[in-house]
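1. only geometry, no sequence info:
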């Protein structure tokens, strides 16, 4: 093993294990009800996987690519939908214009 293998690599913002600022925060271990949004995002991810349009590894990678400020602000399933959207755009399944149109449609 070389010296470069044993040197500590910088921690990415999504890698929070042992980070001092999170060590003193109480962990909420209570059960919580999934919202309709949560269930829909999970179902979407399952359908995309069944159709071969997205893997769990792509979901994880997309979540890890979310900028720190957004990563710390977004809920668990908001991170998922952001990753799903980015993956589908990257694969050419959807484009940003389609997303904009759907958002405009939902707002009206």
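-> Now that the structure is in, tell me what you want to look at. Since the structure is predicted, the reported quantities are computational estimates derived from the model, not experimental observations.

2. from here on, contacts and neighbour counts on C-alpha atoms
-> Noted.

3. you'd agree residue 71 is up against residue 79?
-> Yes: Residue 71 lies in contact with residue 79 (CA atoms under 8 Å); the separation is 7.1 Å.

4. Against that first model, consider the following:
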């Protein structure tokens, strides 16, 4: 059986060294990304295949320059824009609003 040519994102089988098994705390924004992915799928805005496609389509340079959750934010936004939940312009406006709130936006209040 012939295998299709591997693309840059096909990392299965690559030597990557040991996987650290120690646990770590997730930042609040990372937890929110997980929640948004679950909610978006439950509401029918996208599938796991759509999320994977957006990750693969972002290109190697963008993929390698982002953290795991930054990639998911990009994929999530791409899928929600494609689903018509919001526009790119609306996303940009909201990002500017959040940026203007400063570094404490989204911090857990005790």
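-> Perfect, thanks for sending it. Just so you know, these numbers come straight off a predicted model, no measurement behind them.

5. rewinding a little: between residue 71 and residue 79 of structure 1, who's got more neighbours?
-> residue 79 (21 against 17; other CA atoms under 10 Å).

6. tell me the contacts of that one?
-> Taking CA atoms under 8 Å, 6 or more residues apart in numbering, we find residue 79 of structure 1 in contact with 63, 66, 71.

7. want to throw those residues into a markdown table with secondary structure and distance to residue 98 of structure 1?
-> Conversion of the contacts of residue 79 of structure 1 to a markdown table gives the following (DSSP: H, G, I helix; E, B strand; the rest coil; distance: CA to CA, whole Å):
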| residue | secondary structure | distance to residue 98 of structure 1 |
| --- | --- | --- |
| 63 | helix | 22 |
| 66 | coil | 21 |
| 71 | helix | 24 |
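
8. Trace residue 50 of structure 1 over to structure 2, please.
-> Taking TM-score structural alignment, the alignment pairs residue 50 of structure 1 with residue 42 from structure 2.

9. start and end residues in structure 1 for stretch 5-13 of structure 2, please.
-> With TM-score structural alignment as the criterion, stretch 5-13 of structure 2 aligns to 10-18.

10. Could you do stretch 53-70 of structure 2 as well?
-> Against structure 1, stretch 53-70 of structure 2 falls on residues 61-78 (TM-score structural alignment).

11. And the most centrally placed residue in structure 2, how far from residue 61 of structure 2?
-> Geometric centre of structure 2, nearest residue: residue 72, 0.7 Å, by CA atoms, centre = their mean. Counting by CA to CA, to the nearest Å, the gap from residue 72 of structure 2 to residue 61 of structure 2 is 15 Å.
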